[in-house]
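A.B. asks: predicted model follows, preceded by the sequence.
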Amino acid sequence: MPERDANNDLHNSQNANVEYEDLNEILKVRRVKLAELQKNGKDPFKIVKYDVTHSTKYIVDNFESMEGAFVSVAGRLMSKRGMGKASFCDVRDRDGKIQIYVKMDEVGAEVYEEFKKFDIGDIVGVKGEVFKTHKGEISVKVQEIVLLSKSLQPLPEKWHGLKDVDLRYRQRYVDLIVNPDVRNTFIVRSKIIKAIRKFLDDRGFLEVETPILNTIPGGAAARPFVTHHNTLDIDMYLRIAPELYLKRLIVGGLEKVYEIGRMFRNEGMSVKHNPEFTLMEVYEAYTDYKGMMELTEQLISTVAQEVLGTTKITYQGQEIDLTPPWNRMTMIEAVEKYAGVNFNNITSDEEARNIAKEKKVHIEGNPTKGEVLNLMFEEFVEEHLVQPTFILDYPVEVSPLTKRKPDMPSLTERFELFITCREMANAYSELNDPIDQKERFLDQVAKREAGDEEANMMDDDFITALEYGMPPTGGLGIGIDRLVMLLTDSYSIRDVLLFPTMKPKE
């Protein structure tokens, strides 16, 4: 039935104008069609199941063995061609799409007339025989077609898809329907996480779960989200990192643990940051940050090879080689290379601050030499780190949970991994000296009291755990979303989050 006929019926329907007065014409027509189905006892929403025998991709990929087979497929109607006594349509399921051939002589006149009223976007079940058309298109010759769900909203225009970026993120369900590349991104994301788990599980790591609601937001320098527990009448925090709990498990003797989970940081939003994100942290007893470096490059290169079939990828038009071994530079070496300043020759905090001013690096308060080194790195170095590069030996002032270097106690055994100028991983030789750890917590507390909302709080129970003895341990954190961005060539973090944080529409 053409839409104009349905619209005429609409004006003849009792109370129709009251019920549909705020809907545009297409929405009205689709609701009239649904009302007719319901009136005739054919309400699609009352169908509770449909038996599917094959995916569309399986049929297409295995046509030689499937030709002539009777199959049952289900999916969304994405196009309709013809409408006389025979029609061709495309049906899309999770794995792909297939053409269906609906002929009046095969399904019967009554069923064919009902089929002609189906809309693009409707979900259908199809049973029929696999064949290939004269033009070579693998298809299903339909013997039975059933409307399983009525689409009351029209899909975006066929040839342009859903282009409005804000709308794509808000209505991800539509984005997934009309943009196959988006759907593939999230399928690849799932494969990446599965490959990470396999890599770690095969090496004897134990996956664990630690609390998301914390009484102390520890393990990172970040501003937390605050909530309130009514029964206990205390403020609690959404976790910013699982680190301190995972290290408690190392104290408890589990030795090799990891967690993949959601973290929450009440900070800015950008193409690299979302307040809610996925982080993986790994801890292994009896190793150090060098062991974590080897683990990191092996893990990422293995995952790329397994999921993409290569360790040479393209990100935003630039080739990235993930083949180990990767570049290694200390932070001091990197700053000397790209800023022309050798911090080994700087003897005081004041001298460091003066050099920063000469280099026009913005500083606040009276930062120490180590803090200035970190600022200089961020200002002059990060933009050059396109290929995988480990930056080693961070200042102790910006590494409150990290073991000091024995031969240079102002620095720590810490690295960050940079790829495409973005931090991808952070790792330490974990601080296991409870006395040193308490002193660093006290320093963080002082910074917090001075107004630094990202500084760590004192965690007395964690100190107690360290007092029982934690073996030498290496720890690693990898941002899963950024890794997925890299391996799917996605520019924005919102492109790899199914439901990114959005400001509500007014």
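C.D. replies: On my side now, so go ahead. None of these values were measured; they are calculated from a predicted model. Numbering: from 1, shown residues only.
A.B. asks: all contacts plus neighbour counts: C-alpha atoms, from now on.
C.D. replies: Will do.
A.B. asks: what is the end-to-end distance of stretch 303-312?
C.D. replies: This stretch, stretch 303-312, spans 12 Å end to end (Cα to Cα, to the nearest Å).
A.B. asks: please work out which residues outside that stretch touch it.
C.D. replies: 188, 191-192, 195-196, 199, 301-302, 319-323, 487 (Cα atoms under 8 Å, 6 or more residues apart in numbering).
A.B. asks: show me the two of those that sit farthest apart.
C.D. replies: F199 and E319 (24.7 Å; Cα to Cα).
A.B. asks: quick one, which of the two is more surrounded?
C.D. replies: Neighbour totals were compared for F199 and E319, and F199 leads with 18 against 13 (other Cα atoms under 10 Å).
A.B. asks: now that one: which helix or strand?
C.D. replies: Using DSSP states H and E, F199 sits in helix 180-202.
A.B. asks: helices or strands next to that helix in the packing?
C.D. replies: Counting contacts by 3 or more Cα pairs under 8 Å, 6 or more residues apart in numbering; DSSP states H and E, helix 180-202 packs against helix 172-178, helix 289-308, helix 480-488.
A.B. asks: please state the offset of stretch 80-90 from the chain centre?
C.D. replies: How far stretch 80-90 lies from its chain's middle: 39 Å, per Cα atoms, centre = their mean, to the nearest Å.
A.B. asks: structure two is appended below for comparative analysis:
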Amino acid sequence: MADEREIRLQRLQTLREQGINPYPNNALRTHTIADVLQHFDELAGPDGSFTLVGRIRLLREMGKAAFAKIEDGTGSIQVYFRINDLGAEAYRTIKLLDLGDFIEVTGFLFITRTGERTLHAKSYRLLAKGLRPLPEKYHGLEDRELRQRKRYLDLIANGDEAKQVFVIRSRTITAMRRYLDDHGFIEVETPMLQPLYGGATARPFITHHNTLDRDLYLRIAIELYLKRLIVGGFERVYEIGRNFRNEGIDRSHNPEFTMMECYQAYADYNDMMKLVEEMIAFIAQQVKGSTHITYQGTEIDLTPPWPRIPLLDAIAKYTGINVEQFPDRDSLATEMRARGYEADLKLSRGRLIDDLKGAMFRQGIPELRQALFLIDYPLDVSPLTKQHRTKPGLVERFQPFIGGLECGNAFTELNDPLDQRSRFEDQMRQRSRGDEEAQVLDEDFLEALEIGMPPTGGIGLGIDRLAMLMADQESIRDVIPFPTMRKTAEEQQ
């Protein structure tokens, strides 16, 4: 590559010596390639004049004529250069072009004797000189980590296949926004830099504001500020935005990720389950044309209603552990280890139950790969959730799962400020025992609750995981254009 780059730099210098600007300020395109291909028959002929632009993907010279293939964001077309049309000096400059350069070509449209739709060049201009070679177009870029690390090469080498993933991601967000807007929700924006993090069980990233001389946190959840808006009188609000959690990286986790959170006054978790299943079915219909999708070889029916399965019942059925028979952390941990599950004694009983839930899904049980809700969670892992109206020790919380992926988290929101304070205090005790992800006590949020918040339902959905499902991608890194990556071997040295 070093030799190739040196050759291109020499060509760049030659162009400049000839008075050619290799990086002009603008392009004078009259049509996209897709435009002329769509109406080719009616536009073709020697009297036409079209200016197309694109990246050179193929280039071959044959004496007094040359052929190229250029590609813009809409398609590709062959270009025919001839010395008699361009003049000897301009034609010689073709030798200074490389694959990957961007050019602008003006000419007329015709079909070659081999049936190739072609732009016959009357003039051309270099728009940008590429100094590094492109990945091989027809073998693609197969190194998955390189595709994720250098997404621009992935998009160049793998073309429509790679681009389609991010088109699906965009359409997923657009459909979600349309559903919420059509159902009376107001989109808002809340701080990403926060004086105190909260709303989730996670470790934060910490930064420092020089002027204020104070540490701030990148938000781990949107929740607490949206609830403040409910307190203030909004009845339906949502935000689609970035969250940041200082956690590990795997197929379903990236430290920087996109969430949608929405809150609805005078609603509970039953209302939010209905909203979620209807919204995701709507998204699938808009993005895929059907409420049936295929994810990693499994056909999934997203048509509402989805099954509602109590969490503890599911754990008993799929792990063989009836957690209600183990009323404290130590006894549950002993049983988990006896059955081959890991059990960290720094965690609470509720967190151990949460670990069992994860282990249950890792078993690849077919019925757990369909769309479903797990409902009614332990109180001590749900510090922002209202206690269950009929089941002591549990809360009105659910999580949607699709294709074995946990896609979100939702509650009947806790609006009793005294109960909320007690929950925060319990979380602080868990922190003191070594649980670094336990939530912190937020006095300002408690003050807002004391003003009064109506009964409220809320949901947070992971946009990246929904994109994984809609685009049928195995890893979250495949649906984030520029995911967080580990250092390369060179960077570690």
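C.D. replies: That came through, no problem. Nothing here was measured: the structure is a model prediction, and the numbers come from that model.
A.B. asks: after superposition, what is the TM-score?
C.D. replies: After superposition, the two chains reach a TM-score (TM-score structural alignment, normalised by the length of structure 2) of 0.92; 483 aligned residues with a Cα RMSD of 2.2 Å.
A.B. asks: need the helices and strands packed on helix 180-202 of structure 1 in JSON lines (columns: mean neighbour count).
C.D. replies: JSON lines is the format used below for those (neighbours: other Cα atoms under 10 Å):
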{"stretch": "helix 172-178", "mean neighbour count": "19"}
{"stretch": "helix 289-308", "mean neighbour count": "19"}
{"stretch": "helix 480-488", "mean neighbour count": "23"}
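A.B. asks: now distance to L148 of structure 1 too, for those, in TSV please.
C.D. replies: Shown next, in TSV, are those (distance: least, Cα to Cα, whole Å):
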stretch	distance to L148 of structure 1
helix 172-178	16
helix 289-308	34
helix 480-488	33
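A.B. asks: which of these sits closest to G136 of structure 1?
C.D. replies: Short answer: helix 172-178, nearest of those by Cα to Cα, at 24.6 Å.
A.B. asks: the closest one vs structure 2, mean deviation?
C.D. replies: Comparison of helix 172-178 of structure 1 with structure 2 after fitting gives an average deviation of 1.8 Å (mean Cα distance after the TM-score superposition for structure 1).
A.B. asks: swap in stretch 73-80 of structure 1?
C.D. replies: Averaged out, stretch 73-80 of structure 1 is 1.1 Å away (mean Cα distance after the TM-score superposition for structure 1).
A.B. asks: that stretch aligns to what range in structure 2?
C.D. replies: Mapped onto structure 2 using TM-score structural alignment, stretch 73-80 of structure 1 covers residues 52-59.
A.B. asks: give me the element the residue in structure 2 sticking out farthest from the centre is part of.
C.D. replies: In terms of distance from the mean C-alpha position of structure 2, N84 ranks first, at 51.1 Å (Cα atoms, centre = their mean). Element membership for N84 of structure 2 (DSSP H and E) is helix 83-86.
A.B. asks: quick one: contacts of the next helix or strand after that helix?
C.D. replies: Downstream of helix 83-86 of structure 2, the next assigned helix or strand under DSSP H and E is helix 88-92. For helix 88-92 of structure 2, the external contacting residues (Cα under 8 Å, 6+ apart) are F81, R82, I83.
A.B. asks: what does the helix or strand following helix 88-92 of structure 2 correspond to over in structure 1?
C.D. replies: Sequence-wise, the next helix or strand downstream of helix 88-92 of structure 2 (DSSP H and E) is strand 102-111. Taken onto structure 1 by TM-score structural alignment, strand 102-111 of structure 2 occupies residues 123-132 there.
A.B. asks: average distance between that stretch and structure 2?
C.D. replies: Stretch 123-132 of structure 1 sits 2.1 Å off on average (mean Cα distance after the TM-score superposition for structure 1).
A.B. asks: show me which positions of that stretch end up buried.
C.D. replies: I123, V124, G125, V126, K127, G128, E129, V130, F131 (16 or more other Cα atoms under 10 Å).
A.B. asks: just the strands from the stretch 401-506 of structure 1, written as ranges.
C.D. replies: 404-405, 408-412, 414-419, 422-429, 473-479 (DSSP state E, counting those that start in this stretch).
A.B. asks: please compute how far the longest one lies from its chain's middle.
C.D. replies: What separates the centre of strand 422-429 of structure 1 from the centre of its chain is 18 Å, taken as Cα atoms, centre = their mean.
A.B. asks: can you tell me what sits against it?
C.D. replies: Contacts of strand 422-429 of structure 1 (Cα under 8 Å, 6+ apart): 287-289, 292-293, 382, 385, 402-403, 413-418, 472-479, 482-483.
A.B. asks: where in structure 2 does it align, residue-wise?
C.D. replies: Mapping strand 422-429 of structure 1 onto structure 2 (TM-score structural alignment) gives residues 405-412.
A.B. asks: before we move on, what about the last one?
C.D. replies: Counting by TM-score structural alignment, strand 473-479 of structure 1 pairs with residues 456-462 of structure 2.
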